[in-house]
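Participant: here is the input, now give the coordinates:
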Amino acid sequence: MSNFVFVIDTNKRPINPVHPAQARLWLTQGKATVFRRFPFTIILKTASTQITKPIQLKIDPGSQTTGIALVSEDAVIWGAELTHRGQAIKANLESRRSVRRVRRNRKTRYRQPRFLNRTRHKGWLAPSLEHRVQTTLTWVNRLRKFVPITGISQELVRFDTQALVNPEISGNEYQRGELAGFEVKEYLLAKWGRKCVYCGAENTPLEIEHILAKSRGGTDRVSNLTLACHPCNQKKGNQPIEKFLKNKPSILRRVLAQAKAPLKDAAAVNSTRWELYQRLQETGLPVSVGTGGRTKFNRVKLGIQKRHYLDAACVGVVEKLTLKTTKPLLITAKGWGMRQMSTTNKYGFPIKHRTRQKAFFGFQTGDIVRAILPSGKFAGAHIGRLTVRATGVFEMVTAKGKISPVRAKYCQIVHRVDGYNYAA
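Facilitator: Down below sits the predicted model:
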C-alpha cells in the first residue's frame, strides 16, 4: 500500500489527500496535473469547496532518522523516514578546522589564543544538532503547504529521566499503572545497544538484569540494570558479576564502565527535541507531546512492527490505528554542496579550484533525472541522483549503484535538487 497522494486546488490551497487510484483517475481524465514528484502532489485545474478532515502530523525525532506520519481518523495515510546528516556535518567541520589550523600555523607567527571574541545566542546548538531541528522543521512547513494539518504531535523525550531516578514522582501515572516498566526498558535498550551484554545475542527477547543482585544488596536504580538474554540471565543468577565474568575480563570492564556512563546520545537528542518543540509552537498549530515509553506501549499494544514512521504514528494517546500505507517515503538529507572554492589534499595544500558555474546543459548536481541509455554496459532506463560535469558526461547514483557515463542528451528531469534524496 502506497502513501496517499497530496492534492492542492488551482489556488494552491491544500485539500484532503486521496488514494493513489483516485489520483490516477483525475490525471487520466485531465482534471489534474502533477505538481511535485517528492512528495507526490497533484494540482486540480479548478477551485475546490471540499470540507477538509482533521489531519494530525506526528513526529518521532531521532538522532539519525526522524519518523513522520500523517494520521486522519485513526488511519495512517502517509509516512516518511527522514535520515539526517549530522555526523557528516561534524566530520566536515573537524576536517575544515584541521586544515585551517595547519594553514595558520604554517603562514603566520605565533598568536596567543583569544577565547572571548565570540558569543553564542541563547539556545545555541552545535551545527550537527541544529541541522536535525532545521531539517525536521523544513518538512513540517513543506507538508503544511500540501496537507490541511490541524495539529502536531511530537515525542518530546525518549524516556523520563526524572521518573527513572525517582519512580514516586507524583503525576506520572504510568509508573504505577499500565505503562509501568516501559520507560526503564526503553532506556536500557538504547543504552546497551539492544543486545545481551554477556553473549552479544541480538534479535532475541531480552530481560532486565541486575548487575548486583538484589539478594546481595543491589537496587533498582538504572545504573544497576542491564539487559541479558534468558539463558545468560539464568546462568548468572545472583552471582557477583566479577565471578560470573572472571574468564571474560574485557566484557567485565566494558559492562562496569558502560553501567556508569551517561547516555550521551539520548541527552543530545532530548536537547534537540526541546528546541524542536519550541519552534513547532511558533507555527501556531496546537502541539501535543508524549514520551518514548508511551510510544512503545502503544506500538506493542496495537501489535505494530517497529519502524520510524510507525513509531511516529504511535506518539501520544492512541486507542486504535489502521495502516493505509506500508511504503513510507525515504528521505535522505544530502545538503546543497559546499562553498569551498579550493580543494586541498590531506595536508591542507590546494590541489585544484572549483568553477563558479553550478549548472551544465540544464542540469545541476543533486537533480533527480530519468536517463534512457541506448547502449553499453548500463543500457536501459535508470532513475537516480545526478553528479554533473562541464563536459556533459555525468554520473548517476541509483538504488542499484553508480551509473557512469551518463550523457546529458539522454537525461530528462524528474525532480530539481532541493537538498534531499528520495526513495520509496
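
Participant: hey, let's count contacts and neighbours off CA atoms from now on
Facilitator: OK.

Participant: can you verify residue 152 is assigned to a helix?
Facilitator: No. Secondary structure assignment places residue 152 outside any helix; it is strand (DSSP: H, G, I helix; E, B strand; the rest coil).

Participant: I'd like the distance between it and residue 106.
Facilitator: Here residue 152 is placed at a distance of 53 Å from residue 106 (CA to CA, to the nearest Å).

Participant: those two: which is more packed in?
Facilitator: Taking residue 152 and residue 106 together and counting by other CA atoms under 10 Å, residue 152 has the greater number of neighbours (21 against 10).

Participant: quick check, residue 56 in a strand?
Facilitator: Yes. According to three-state DSSP, the state of residue 56 is that of a strand.

Participant: the strands in the stretch 301-424 of the chain, which residues?
Facilitator: Defined through DSSP state E, counting those that start in this stretch, the strands belonging to the stretch 301-424 of the chain, from first to last, are 322-323, 329-333, 342-344, 350-353, 359-360, 363-364, 368-373, 380-387, 393-398, 401-407, 411-415, 420-423.

Participant: what does the stretch 1-150 of the chain give?
Facilitator: Chain-ordered strands for the stretch 1-150 of the chain, with DSSP E, counting those that start in this stretch as the definition, fall at 5-8, 14-18, 32-36, 41-44, 55-60, 65-72, 75-83, 149-157.

Participant: scan this structure for its longest helix.
Facilitator: The helix that spans the most residues within the chain, counting by DSSP state H, is helix 86-107.

Participant: could you also give me the structure for this next sequence, so I can compare it with the first?
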Amino acid sequence: MSNVFVIDSDYKPLNPVHPARARLLLTQGNAAVYRRYPFTIVLKRVVDQPEVQPLRLKLDPGSKTTGIALVNDTNGKVVFAAELEHRGHAIKDSLDSRRGVRRRRRNRKTRYRKPRFQNRRRKKGWLPPSLESRLANILTWVARLCRSAPITALSQELVKFDLQLMENPDITGVEYQQGTLQGYEVREYVLEKWKRTCAYCGKQDVPLQIEHIHPRANGGTHRISNLTLACEPCNIAKGTQDIAVFLAKKPDVLKRILAQVKKPLKDASAVNATRFALLERLKAFGLPVECGSGGLTKYNRTTRGLAKTHWLDATCVGKSTPSAISHKGVVPLLITANGHGRRQMCVPDKYGFPEKHKQRRKTFLGYRTGDMVKAITSKGTFEGRIAIRHRPSFRLGKVDIHPKYMHCIHRADGYEYTQKGVRNAPPHV
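Facilitator: A predicted model of the protein is given here:
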C-alpha cells in the first residue's frame, strides 16, 4: 500500500514511512494518528534538523477523474497515489433542478415576479460552478498533500483537445479553418444536412421542426450534431424519450440517425476550459510548476511498460519522469467528491410545493452527517458514515445506534474514500 505521511509536533512534514514503521511508532507510543485519509501520523516530539527527501506532486487533470501521484525523482519511487473523482455533473443537475423550481413557482397563479437574467455581472476569468468545483477539488488536495509531505515541485499535464478534429477526423483545408457553419445559419444547415425530410418518418413537403436527438431534458445539448428535423406528430410522439426507445421498432432508421450523431465533447471541453486556470492557481503555491503534454505522458507510460490508469498517467507527467518507476505494492486511494450537503432549508416536491423543512442545526451531540465513526455495541462492531437525526439515535448503515456507543474516527470533509477495494458507506444527504 502507499506510504504513511509523518509530521512532527510542530506540524512540519517529514519523510513518509512504510506502514510497518508507522505501526511500530504507534505501538510504542511515539506517535498518534493525526488523519485517517490520507493516513497521517504526528510524532510526539519536534525534529530540529530533519533530513527530508524532496518529492514531486504530479497531476493528470481529467473532466471526471484526476490522477494524483507523489514521486521521488531521485529513485523513481511512487510514495502516494490517488484518483480524485469530481462531482461536476451533480452540481449541474442541482442547478438545473433549482432553476426549474424557480420558474415553475413564477409561472403559478400566485405572486408573479419577472425573471431576472440581465442584472448579473461575471468577473474576469469566471468559470461555471461545475468547472469551478473541479478546480477547487484539485487545489484542496494539493494543499493537503503539501502540508503532509515535503513537496518541492509540481507537474501538470497541460493538454489541449482539438474539438473540431475529434468531431470530424477527415476535416481539412478551408473547412477546418472556417468551421462547419461557414456561410450557413443553423436552421439552413440542418435543413441541408437532413435533406428537408423528417428523420423519423421520412415525410417531405410538410412543416419541419428542429428536434434534439438526445433530449435536452436528459442532458442533451444544442450542438449541431445533436440536431435533426422532425414533423410535428413525430416530435410530439418522441417527447423526452431516448431515441433507442422511440425507434425500437425501426432499427434501420435508428442506425442511420446514430451514424450521423457525433459523440459528446463535454469532457474535452471541460479540460480545455480549465487547463490554464488550474496552472495559474497552482503557481500561487510558490512551487515550480512543470507542464507536460498528453503525448509525452503516453510516451513515458509506454516506454516504462505501465498500465493505463489515472494515477499511473499522473506518475508519467512531464520530462522529469524517472527512467524507472517503482510502484510495487502501491494501492491508490480512491477519492470521491460528495460536497458538504445542501443549504436548502425547504425541500420541494416535483411540482415545486414545499414538502419538508430541514433543521437549521448542522451538528447534534457533537456529530454531523457524513462523519465516519466506529460503534461498539452488544450487537457487534460497526464502522461507517452516519446520518444524524435530532434525537439520540443516528443512522449507521442499516441500523440505528445511540451516540454514546460511538467515537469519531474521521470528520466529514466532503469526500468519500475507498482503500483496498472496500468502499465505505456513502454519506447521507
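
Participant: thinking again about what came up before, so can I have JSON lines of the strands of the stretch 1-150 of the first structure showing distance to residue 397 of the first structure?
Facilitator: Putting the strands of the stretch 1-150 of the first structure into JSON lines (distance: least, CA to CA, whole Å) gives the following:
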{"stretch": "strand 5-8", "distance to residue 397 of the first structure": "26"}
{"stretch": "strand 14-18", "distance to residue 397 of the first structure": "31"}
{"stretch": "strand 32-36", "distance to residue 397 of the first structure": "21"}
{"stretch": "strand 41-44", "distance to residue 397 of the first structure": "24"}
{"stretch": "strand 55-60", "distance to residue 397 of the first structure": "29"}
{"stretch": "strand 65-72", "distance to residue 397 of the first structure": "21"}
{"stretch": "strand 75-83", "distance to residue 397 of the first structure": "17"}
{"stretch": "strand 149-157", "distance to residue 397 of the first structure": "34"}
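
Participant: residue 102 of the first structure is nearest to which of those strands?
Facilitator: Distance to residue 102 of the first structure, taken as CA to CA, is lowest for strand 75-83 among the strands of the stretch 1-150 of the first structure, at 32.9 Å.

Participant: over in the second structure, find the residue span the closest one aligns onto.
Facilitator: When the second structure is aligned by TM-score structural alignment, the counterpart of strand 75-83 of the first structure is residues 77-85.

Participant: what of stretch 278-297 of the first structure?
Facilitator: Going by TM-score structural alignment: stretch 278-297 of the first structure matches residues 280-299.

Participant: and residue 300 of the first structure, what element?
Facilitator: Following DSSP states H and E, one finds residue 300 of the first structure within helix 292-302.

Participant: what angle sits between that helix and strand 149-157?
Facilitator: Note on geometry: by axes from the mean of the first three to the mean of the last three CA atoms, to 10 degrees, helix 292-302 of the first structure and strand 149-157 are set 110 degrees apart in direction.

Participant: give the buried residues for helix 292-302 of the first structure.
Facilitator: Residues of helix 292-302 of the first structure classed as buried: 292-299 (neighbour count, 16 or more other CA atoms under 10 Å).

Participant: contacting residues around it?
Facilitator: Residues external to helix 292-302 of the first structure that are found in contact with it (CA atoms under 8 Å, 6 or more residues apart in numbering): 155-159, 179, 182-183, 186, 305-306, 311-312, 314-321.

Participant: of the residues you listed, grab the buried ones for PyMOL.
Facilitator: Buried residues within the contacts of helix 292-302 of the first structure, by 16+ other CA under 10 Å, are selected in PyMOL with:
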select buried, resi 155+156+157+158+159+179+182+183+186+311+312+314+315+316+318+321
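
Participant: before we move on, the earlier item: what are the contacting residues of the longest helix of the first structure?
Facilitator: Residues from elsewhere that reach helix 86-107 of the first structure (CA under 8 Å, 6+ apart): 64, 127-129, 131-132, 346-348.

Participant: for stretch 119-134 of the second structure, same thing?
Facilitator: Contacts to stretch 119-134 of the second structure, defined as CA under 8 Å, 6+ apart, come from residues 63, 86-89, 91-92, 270, 274, 277.

Participant: now list the buried members of the residues you listed.
Facilitator: The neighbour count (16+ other CA under 10 Å) marks 63, 86-88, 91-92, 270, 274 as buried among the contacts of stretch 119-134 of the second structure.

Participant: average distance between the helix holding residue 300 of the first structure and the second structure?
Facilitator: Between helix 292-302 of the first structure and its aligned stretch in the second structure, the superposed structures give an average distance of 1.9 Å (mean CA distance after the TM-score superposition for the first structure).

Participant: what would the strands of the stretch 301-424 of the first structure look like in JSON lines with distance to residue 46 of the first structure?
Facilitator: Formatted as JSON lines, the entries for these read as follows, by distance: least, CA to CA, whole Å:
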{"stretch": "strand 322-323", "distance to residue 46 of the first structure": "31"}
{"stretch": "strand 329-333", "distance to residue 46 of the first structure": "28"}
{"stretch": "strand 342-344", "distance to residue 46 of the first structure": "51"}
{"stretch": "strand 350-353", "distance to residue 46 of the first structure": "50"}
{"stretch": "strand 359-360", "distance to residue 46 of the first structure": "35"}
{"stretch": "strand 363-364", "distance to residue 46 of the first structure": "32"}
{"stretch": "strand 368-373", "distance to residue 46 of the first structure": "29"}
{"stretch": "strand 380-387", "distance to residue 46 of the first structure": "32"}
{"stretch": "strand 393-398", "distance to residue 46 of the first structure": "37"}
{"stretch": "strand 401-407", "distance to residue 46 of the first structure": "39"}
{"stretch": "strand 411-415", "distance to residue 46 of the first structure": "24"}
{"stretch": "strand 420-423", "distance to residue 46 of the first structure": "30"}
